[in-house]
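Asks: no sequence for this one, just the structure:
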């Protein structure tokens, strides 16, 4: 096993529409098996764990388990458990940044800042290779701000000028009726799109970093060319075979064919 089920232990969650029961940080989920696999992996959505389906560690679990702690798991080495559970969320954030920077590096229009992006990637990657004590001392908000400044530059380079100025200024789309809406080029950074009706909407070349797509209806929507769209965001939404996605993400198994 490459990962020690760290997301199933280190992270807390509260009983809600996304989780069937409360769990404190550092407490193993009752569905976690002794081999660190999920006992209900194929039934997560039906069992009330949609939050797990939408979660993405970006490879941080494997890195913490196999590289930073050299294969020593928290069960056989309980003295490492608390530290490991604190290290994991930090490394997860760093891996997420690496994922965004990598996508930014692939944007042809961002060639003018390619060197800056490459430096940011290498600096971030180096942080993920530090010893646990050093990782716990990382100023994550400061590093995120540094990376975000570059990602914003890429976003401005990629996105055409939005034609809908009103929607471009909006951030709260909770349950919004946006069927067929033209959102092309709009920055939806951190936007609340929970349960929004986005059927047939044009989301091409939108910046969706941090946008909340939980239960958003993406049937027939066009997200090709959107930037910083993660698999977790897509997994949290509703869609079908008519949804057009960028090549960086896959069609979720629970979407209607």
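Replies: Cool, got the structure. Bear in mind the structure is a predicted one, so any value in this text is a computation, not a measurement. Residues are numbered from 1 along each chain as shown.
Asks: CA atoms for contacts and neighbours, from now on please.
Replies: Fine.
Asks: quick one: contacts of the helix or strand containing residue 124?
Replies: In the assignment (DSSP states H and E), residue 124 maps to helix 114-127. Outside helix 114-127, the residues within contact range by C-alpha atoms under 8 Å, 6 or more residues apart in numbering are 94, 95, 97, 98, 101, 102, 104, 105, 135, 138, 147, 150.
Asks: including secondary structure, neighbour count and distance to residue 235, could these go into JSON lines?
Replies: Shown next, in JSON lines, are these (DSSP: H, G, I helix; E, B strand; the rest coil; neighbours: other C-alpha atoms under 10 Å; distance: C-alpha to C-alpha, whole Å):
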{"residue": "94", "secondary structure": "helix", "neighbour count": "23", "distance to residue 235": "21"}
{"residue": "95", "secondary structure": "helix", "neighbour count": "22", "distance to residue 235": "19"}
{"residue": "97", "secondary structure": "helix", "neighbour count": "22", "distance to residue 235": "19"}
{"residue": "98", "secondary structure": "helix", "neighbour count": "21", "distance to residue 235": "20"}
{"residue": "101", "secondary structure": "helix", "neighbour count": "22", "distance to residue 235": "21"}
{"residue": "102", "secondary structure": "helix", "neighbour count": "16", "distance to residue 235": "21"}
{"residue": "104", "secondary structure": "helix", "neighbour count": "26", "distance to residue 235": "22"}
{"residue": "105", "secondary structure": "helix", "neighbour count": "21", "distance to residue 235": "24"}
{"residue": "135", "secondary structure": "helix", "neighbour count": "19", "distance to residue 235": "30"}
{"residue": "138", "secondary structure": "coil", "neighbour count": "14", "distance to residue 235": "30"}
{"residue": "147", "secondary structure": "helix", "neighbour count": "21", "distance to residue 235": "25"}
{"residue": "150", "secondary structure": "helix", "neighbour count": "18", "distance to residue 235": "27"}
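Asks: included below, for side-by-side comparison, is a second structure:
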């Protein structure tokens, strides 16, 4: 397998910028276990309407089956990441008073959580765009968008709930695509296996065998990579924005310089200790035996 870790586009991940976007469940009122609903499926063992507590939720907002979520049929819980929205809403917007203590806050709190999660996810991507671009003007634009979003999150409950999130999302998406084109183009001169593999944004690549391939600079934005075999492949500079990596095989793959990779994507995939990741993402515990997650 060839790697490209020394490539000029392989900047270090913006770890410091993202510290506040990491989940802190101990300072959250289990908003992910209450605000969202889910249907019985391979991901969840039962039906739960939105806005209701999960039956596995304890009085102290902890999960009573946290150490065995996957074998108990709650794989979907292990995939979710709130990008730090939980503690921001619980301790910031609502001052540490839970929906149990103040039932009237339930609706607004859950609505705020859904909004802040989307905004924090945008901040996650913008931090990377600002770090990865070679263009100072693009970096400045990413920083300005981040400031706008940060002010929206900190501007109070009513302005937050009235915010046009879709308009912001469109602006962020345009910025991310521009940076992606710039970063990926730095890999094109060296060529790569993606040039003749038919890989493209939104492609149906479920179950495809790309093992050991040098995919540097490919655009897999929004691609369906469910159960794809990416073992030992080099994904440096690959745009993975919104790509579906459920059950994708990542053992030995190099994602250390992949673009727009998130923890939820990794949590849905399969990997090993040999999988190389960006500095501010972690290997999910279920990637190896004996983790207690099945």
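Replies: Arrived safely. Every value quoted in this text rests on a predicted model; they were computed, and no experiment measured them.
Asks: in the helix holding residue 124 of structure 1, what counts as buried?
Replies: 114, 117, 120, 121, 124, 125, 127 (16 or more other C-alpha atoms under 10 Å).
Asks: look up how far residue 70 of structure 2 lies from the counterpart of the second one in structure 2.
Replies: It refers to residue 117 of structure 1. When structure 2 is aligned by TM-score structural alignment, the residue opposite residue 117 of structure 1 is residue 142. For residue 142 of structure 2, the distance to residue 70 of structure 2 (C-alpha to C-alpha, to the nearest Å) stands at 37 Å.
Asks: kindly report the same for residue 271 of structure 2.
Replies: Between residue 271 of structure 2 and residue 70 of structure 2 the computed distance is 16 Å (C-alpha to C-alpha).
Asks: residue 124 of structure 2 too?
Replies: Distance from residue 124 of structure 2 to residue 70 of structure 2, by C-alpha to C-alpha: 27 Å.
Asks: tell me which of these two has more neighbours.
Replies: residue 124 (24 against 20; other C-alpha atoms under 10 Å).
Asks: trace the more buried one over to structure 1, please.
Replies: Looking across to structure 1 (by TM-score structural alignment), residue 124 of structure 2 lines up with residue 99.
Asks: distance of its match from residue 221 of structure 1?
Replies: Relative to residue 221 of structure 1, and taking C-alpha to C-alpha, residue 99 of structure 1 is found at 24 Å.
Asks: likewise residue 134 of structure 1?
Replies: 44 Å.
Asks: which stretches in the stretch 101-250 of structure 1 count as helices?
Replies: In the stretch 101-250 of structure 1, the segments counted as helices under DSSP state H, counting those that start in this stretch are 114-127, 132-136, 140-158, 165-168, 231-236.
Asks: list the residues that contact the residue most central in space within structure 2.
Replies: By C-alpha atoms, centre = their mean, the mean C-alpha position of structure 2 lies nearest to residue 262, the distance being 3.1 Å. Counting by C-alpha under 8 Å, 6+ apart, residue 262 of structure 2 touches residue 281.
Asks: just give me the match in structure 1 for it.
Replies: Using TM-score structural alignment, residue 262 of structure 2 lines up with residue 230 in structure 1.
Asks: how about residue 221 of structure 2?
Replies: In structure 1, residue 221 of structure 2 lands on residue 189 (TM-score structural alignment).
Asks: what about its match, how many residues nearby?
Replies: Residue 189 of structure 1: 16 neighbours (other C-alpha under 10 Å).
Asks: now for it: which residues touch it?
Replies: With C-alpha under 8 Å, 6+ apart, residue 189 of structure 1 has these contacts: 171, 207, 208, 209, 210, 211.
Asks: shared with structure 2, which of those residues?
Replies: Retained in structure 2 by both residues aligned by TM-score structural alignment, their matches' C-alpha atoms under 8 Å are the following of the contacts of residue 189 of structure 1: 207, 208, 209, 210, 211.
Asks: residue in structure 2 matching the first one?
Replies: In structure 2, the residue matched to residue 207 of structure 1 (TM-score structural alignment) is residue 239.
Asks: quick one: its match and residue 219 touch, right?
Replies: Yes. Counting by C-alpha atoms under 8 Å, residue 239 of structure 2 touches residue 219, with 4.9 Å between them.
Asks: overlap in contacts of the two?
Replies: Shared contacts of residue 239 of structure 2 and residue 219, counting by C-alpha under 8 Å, 6+ apart, come down to residue 184.
Asks: excluding its backbone neighbours, what's nearest residue 163 of structure 2?
Replies: Nearest residue to residue 163 of structure 2 in three dimensions, chain neighbours excluded: residue 152, at 7.7 Å (C-alpha to C-alpha, 6 or more residues apart in numbering).
Asks: now do residue 226 of structure 1
Replies: Counting by C-alpha to C-alpha, 6+ apart, residue 226 of structure 1 lies nearest to residue 205, which is 4.1 Å off, once chain neighbours are set aside.
Asks: tell me the contacts of that neighbour?
Replies: The neighbours of residue 205 of structure 1, taking C-alpha under 8 Å, 6+ apart as the test, are 158, 159, 160, 184, 185, 186, 223, 224, 225, 226, 227.
Asks: 7 Å instead?
Replies: Residue 205 of structure 1 sits next to 158, 159, 184, 185, 225, 226, 227 when contact means C-alpha atoms under 7 Å, 6 or more residues apart in numbering.
Asks: next one: residue 59 of structure 1
Replies: residue 95.
Asks: that one matches what in structure 2?
Replies: Under the alignment (TM-score structural alignment), residue 59 of structure 1 maps onto residue 84 of structure 2.
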